[in-house]
Structures are given as C-alpha cells and as structure tokens.
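Enquirer: Predicted model follows, preceded by the sequence.
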Amino acid sequence: MTQAQAPVAVGTELPSTREPRGREHDTGRGPGRPFLHIVLVLIMVLWAVPAVGLFVASFRTAEATNASGWWTALVPPWDFTFANYDYVLNRAGFWDSFLNSLFITIPATVLVVMVSAFAAYAFAWMSFPGRNVIFVVVVGLLVVPLQVTLIPVLTLFRDASIGGYELAGTILAVWLAHTGYGLPFAVYLLRNYIGGLPRELFEAAEIDGAGHATIFFRLVLPMSVPVLASLVIFQFLWVWNDLLVALVYLGPVPRNHPLSVTLANLTTNFGGNWQFVTAAAFVSMIIPIIVFFMLQRYFVRGITGGAVKG
C-alpha cells in the first residue's frame, strides 16, 4: 500500500482548508478600526464648532459677543437672552415670509422630482431617436453657471404673460426657475439609479402585458424610494436656502419674499443688527432639519446608488 492510500483512523478529522464560518465578517475589525472612529469623531466635532458657536451667539447681545468669544459664555456666570429671537419672531412680515418659503419650496421640489423621474425612466428604459444625445445635453447643463442665465430667463418671463399678467415677479416664475435649475442634476441622479434596476423585472412585466406607465408606477417608483428621498432632501435644501433666484425673479415686492430674503434684510446697509441674523439662521434651519431627519435613512443608499449605477 502506497503512502497516498494510507488508511485514516475512524474518528479523526481531516484538515480543512475552508475558512471558519463567520471569518469573512471579521474583515475590517483590525487595530485601525478604533483609530478610524476617533478621526471621524474629531472631524464631526470640528465640523460642528461653527454651528455651536452660532447657536451660542444667538442667545447673546452684540456687546457681549464683541467683548469676548462665544466659548466664554459656556461657563458661569451665564448671561443669555432671548431678545434676538423675540425680535426675529415678532418682526412684521416674518411669518408671511415663512409661509411664502413653504409655498415656493414644496411645489418646486415636487415638480423637479416628478419631471425628472419621468425623464430618467425614459432615458434608461425607453428607446427613441437621439436618446443619448439629449441625455448628454441635459447633464451638460450642470456646468452652466446659474448667474449667466438670470438676465435671459428674466427677459423671457417679462415678455411672457398669463391671462394678461406678466410672469416676472410672481411665485410661478420662481417655481419654473427652480425646476429648470434643478432638473439636470435630478435627471442625472435618477437615470443612473433607475438604469441599474434589474432588467429581468422589466422583461417579466412586459411579458405579462404591462406597458411603460404600469412599469413606471408599479415597479420603478417603489424600487426608487431611496434615490427619490435623497433628491427631495437636496432640492428642498437648495430652494429653501435660495436667495439669488428669489431676489431676481420676485423683484422688490415684499409680500412675495421668502424667508431667506426677509432674513437677509435684517441687517442694515453698514452691517448693523447682525446679532439678529444668528437667531434667524436657527429659525430658518428648523424645517430643513425636520425634512432631513425624516428621510435620512434613505440618503446614503440613494446617493451611492445613483452615483455608481448605470
């Protein structure tokens, strides 16, 4: 009997070359993991320092802020005041501007998400002449600076009219402007995500007789919730914090001004009353923070999916 045919005693275990079960899940738990966590925490703290300083300054008077740094207010004796918030919240027209911001931001966000979702599905799964060329042109608009479009678009709105009323200076003009400015990025993000969905699902739906409308509403939309939520966060923040577009297309009419314009007018021509802006900044942050925390669980998944798929 040769050495290769030597018998093996009953009950002995043969040496295995397989990895122990669960070994593949231990990757990344090396000695560098705690160091990575420490670095991330330090970056987070550094990133939060300006916001914390702004928050503390919002409860201090201008004299106290000019006399010492904001960190000195964290130790006794504390000298905080709500005068800044009282001035901002009770200022004439503040709540009207708050409602105007909601009235501008919500439709502008819905329009961008709705139009870009239809366009992204068409670019990803429908065949029509010039599909790739049109997609490249739409995405290429990302490199066009917003500022170079202000005068041509404003002239177009001034010459256009609906029912005898000039379009410029109305909230409808701001809706259309934000929709146009937001569509290139939205189409790019959604098209990459929707284009990465399993082709087998669409083929099976077509075999069952489903048309494009059925596929879009029954398959694409439910499977694209993460990227749609990410897009809602981006678009909502952009429109809510916008100042330039609102100033250009709404004009000097105060009753239509959003919150960003009203808060910018808190300061004087020489930079006075800046302490009120610190309180106003945190008042304006409430709604975007609520929107972000409502949709944050989809945020990373939607962004990474839309960035690498397609």
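Expert: On my side now, so go ahead. Numbers count the residues shown, from 1 in each chain.
Enquirer: C-alpha only now, for contacts and for neighbours.
Expert: Will do.
Enquirer: give me every residue that touches residue 310.
Expert: Applying CA atoms under 8 Å, 6 or more residues apart in numbering, we find residue 310 in contact with 191-196.
Enquirer: Ok, residue 231 next?
Expert: Contacts for residue 231 (CA under 8 Å, 6+ apart) come out as 113, 186.
Enquirer: out of the contacts of residue 310, which are inside helices?
Expert: Among the contacts of residue 310, the members falling in helices (DSSP state H) are 191-195.
Enquirer: what about residue 167, how many residues close to it?
Expert: When neighbours are counted by other CA atoms under 10 Å, residue 167 registers 21.
Enquirer: which residues does it contact?
Expert: By CA under 8 Å, 6+ apart, the contact set of residue 167 is 157-161, 173.
Enquirer: Check those residues and tell me the two furthest apart.
Expert: Maximum pairwise distance among these (CA to CA): 12.1 Å, between 159 and 173.
Enquirer: Which of these two has more residues huddled nearby?
Expert: residue 173 (21 against 11).
Enquirer: Would you double-check that residue 261 falls in a helix?
Expert: Yes - with DSSP: H, G, I helix; E, B strand; the rest coil as the criterion, residue 261 is part of a helix.
Enquirer: For it, which residues are in contact?
Expert: Each residue near residue 261 by CA under 8 Å, 6+ apart is listed here: 243, 246-247.
Enquirer: Got another one to weigh against that:
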Amino acid sequence: MEGMAGQKSHLTWAVHISVALLVALWLFPTVGLLVSSFRTAEQISNSGWWSAFSAQKGQLPAIRISGDERQEDGLYVIDGNLFGTAETTLSAWGTSSREPEAYEPDTEVELKDGWVLGVASSGDFRLSAPQSFEGERLPRVFATATTPPEFTLENYGNVLFGTTAGAGVGQAFLNTLTVSIPATVIPILVAAFAAYALAWMEFPGRALLIAAVVALLVVPLQLALIPLLQLHNTIGIGKGYLGVWLAHTGFGLPLAIYLLRNYMVGLPKDIIENARVDGASDFQIFTKIVLPLSFPALASFAIFQFLWTWNDLLVALVFLGTDDDRLVLTARLVNLMGSRGGQWEILATSAFVSIVVPLVVFFAMQKYLVRGLLAGSVK
C-alpha cells in the first residue's frame, strides 16, 4: 500500500540523482584544478585537464634553431633536436606562422641563400649552407607534434619557494595561517563562556542579550569596517594581526554565541542540576560537563569560522593593508591574476594551494557539521 510507514518514496531515485549531480558539480572543478597544477604551461594552453593522461597532438610554440656550426663536405652545418630530451613525435612543421604545417617530417626544404633545413619526426634537425651562419638570424620552426603526458612538481616549487614566477605565495600561505588560526580559536573561547551564561545562568537582562545576539546576525559587516578601523587607529593597534584577529572575533561572535547557546540549552537539565547539588561551581560545570558535551557544536562553528577567515579578502585588506609581507592568499591570487594572467600553471597551483587546507579541515570535521547545525532545532 502506498504511503505506509517505512515504505521508500518513489522519489528516492530523484534525490540520489540530485545528490550525485551536486557532488559532480563540486568535484569536477576541484579535480581539474589539481590536475592542472601538475601540468606544464604548454599542455595547459593546448588541451584541457581531462585529456592530461593521454598523448596530446597540437602546435607547439615557435622554436628558434640554435647550436654550434661545423664544417662538413664544404658546407656549414648546425644540427640538434628541437625538443631537447622530451619524447615528442613530430607530425608536421613549417618555417612561417602562416603555414605551420607546410611540410611533412623527414623532408628537406631550401630556404634563402642556399640554406637547406630538414626536420625528422623525432625532432632532429639539420641546417646547412655554403657560407657561415655567423651573424645571421637563424630560422624558426613551427612544429605540430604529439607529446606524451607530462607532470611536474616545478609549479609547486615556484609557487611555494620561488622568487619569480610565484613570488610571495609561500609567505602569503603562512600569513593566512597566522590570521585564520587565532581568528578561529579566539571567538570559540569567548563564545563558549557567553553561551553557557546565556543558557544556564540566571541574571537580569539575559533575554535582552539573547535578542541582541540574534539581531547582530543580520548586520552587514561592511557597515562596521571603517568605524572599527578608526577605533583601532585611535587605541594604537592600527593595521596588524591583532587588529584583524579582533575584527574577525567581533564579526564571528554573534553566530558562535547563537549556535553554541542553542546547543547547550538542549543538554539534559538533570546533569547540570545534579552537578550543582554535588557542590560544583559554574566554572566546573562548564569545563567538565558542558564543554565536552558541546564538542559537535564547537567543531561545527570552527569549520565555518576557519573557512570564512581563510577565504576572506575584504577584512584582510582593510586591517592588514596591501604590503607584500602581510598579504594573505586571496589578495596574492588577485595580484597574480593581474600580473601573470598568461601563466596558467602558476595560477592553477596557487589556487589549489589556497583550497587544500580548507578541504582538509572540512573532511576531517564534517561528521560534526550537521550535528552542530541542527543543535536546538528539534526537541
């Protein structure tokens, strides 16, 4: 019979498909970013990340003939390999950008002044002429070739430790940790004490304080940025890590107090009353009973607060400034987009570095997320 208790809904399949689609929408860009972070600039520009594990055929950047000349049978000769040590198979080549696939491999072509250039499928070339090449501008070769999959750790070396291509990203990573960890721990410590007081201690004005906390949840933080910065400058802390820690603490406290208070007020009342009968003080009840039982709510807020502070740009720019030695990852990525828009391997690696820590935090604590979010919602 339809509608009986315990019978599965006919829409179960639709729920499963929707969840699978949501997971795919989140997973594909993340996997693509990870794969791209290990690819070279040429491969990223020539093909998508989904084809990274197969051989790729495409036009390579123009390669200038170079090498030491030698004499052979009355001719001056320069030979070598276009691709160096790379295992690449040439399928077509040319000497003009207008006709990059004009010639087949293993053919010789006569150029200016009796110059003869031949390129093999392996990339080996031989340029010969009746006169010396000294002082001459050697030709370029436009090659269409099949290259095997190639992955490298050089991108991460440049991003984290380099001084040119990924300048400052490693320092920005440390700056973001310096901001995020205290800005997550401090609000939790303060909010835990406040939530216990609002949940289990009787004092005048408690209801008004709870209403004020709920009201602060809807106040946009943008309204308080400039007045708060002016206050910091007045009291002498100015732009620095202490200022950004206090700012994140102030902006995160309403949600933290609301979330933890809802969880603590739902704890069994008999446990609290029995502890008081046994002579336990409020501080002992809080530290030995309430705090351990409230770990799911604490972990839930820690996830949200850490993700917010880690991905924050606006608050960090306002309270830390734009000095290179104090830029966080989000600000550094914005600078990289403006100055290195063509170096996709650097951008992909930097972007993945910026999301790997939040991913680790989320997956490590996700089992507490739903429990903490539903705290106090049902009885």
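Expert: Ah, there it is. Keep in mind the model is a prediction, meaning the values are calculated, not measured.
Enquirer: re the thing from before, of the contacts of residue 310 of the first structure, select the buried ones using a ChimeraX command.
Expert: Buried residues among the contacts of residue 310 of the first structure (16 or more other CA atoms under 10 Å), as a ChimeraX selection:
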select :191,192,193,194,195
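Enquirer: Include distance to residue 230 of the first structure when you put the contacts of residue 310 of the first structure into CSV, please.
Expert: Formatted as CSV, the contacts of residue 310 of the first structure follow (distance: CA to CA, whole Å):
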residue, distance to residue 230 of the first structure
191, 14
192, 14
193, 12
194, 14
195, 17
196, 17
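Enquirer: hmm, which two among the contacts of residue 310 of the first structure are most spread apart?
Expert: Distance extremes for the contacts of residue 310 of the first structure: the farthest pair is 191 and 196 at 8.5 Å, using CA to CA.
Enquirer: Show me where the stretch 51-200 of the second structure has its helices.
Expert: 154-161, 169-200 (DSSP state H, counting those that start in this stretch).
Enquirer: Which part of the first structure matches the next helix or strand after the longest one?
Expert: Of the helices and strands lying after helix 169-200 of the second structure in sequence (DSSP states H and E), the nearest is helix 206-216. Helix 206-216 of the second structure falls opposite residues 131-141 of the first structure when the two are matched by TM-score structural alignment.
Enquirer: Mind listing residues that contact that stretch?
Expert: Contacts of stretch 131-141 of the first structure (CA under 8 Å, 6+ apart): 123, 184-185, 187-188.
Enquirer: distance between it and the chain's centre?
Expert: 22 Å (CA atoms, centre = their mean, to the nearest Å).
Enquirer: now the end-to-end length of stretch 230-247 of the second structure.
Expert: Stretch 230-247 of the second structure has its terminal residues 12 Å apart, counting by CA to CA, to the nearest Å.
Enquirer: buried set for that stretch?
Expert: Within stretch 230-247 of the second structure, the residues that count as buried by 16+ other CA under 10 Å are 232, 238-247.
Enquirer: Let me know the helix or strand that the equivalent of residue 283 of the first structure over in the second structure is in.
Expert: The pairwise alignment with the second structure assigns residue 283 of the first structure to residue 353, based on TM-score structural alignment. Take DSSP H and E as the rule and residue 353 of the second structure turns out to sit in helix 344-365.
Enquirer: Quick one: list the elements packing against the next helix or strand after that helix.
Expert: For helix 344-365 of the second structure, the following helix or strand on the C-terminal side (DSSP H and E) is helix 369-373. Applying 3 or more CA pairs under 8 Å, 6 or more residues apart in numbering; DSSP states H and E, one finds that helix 369-373 of the second structure contacts helix 241-264, helix 295-311.
Enquirer: what does helix 369-373 of the second structure correspond to over in the first structure?
Expert: By TM-score structural alignment, helix 369-373 of the second structure lines up with residues 299-303 in the first structure.
Enquirer: Am I right that residue 60 of the first structure is in a strand?
Expert: No - checked against three-state DSSP, residue 60 of the first structure lies outside a strand; its state is coil.
Enquirer: how about the residue found closest to it once you drop the neighbours it is linked to in the chain, what does it touch?
Expert: Once flanking residues are discounted, residue 60 of the first structure sits nearest to residue 80: 5.4 Å by CA to CA, 6 or more residues apart in numbering. Going by CA under 8 Å, 6+ apart, residue 80 of the first structure touches 59-61.
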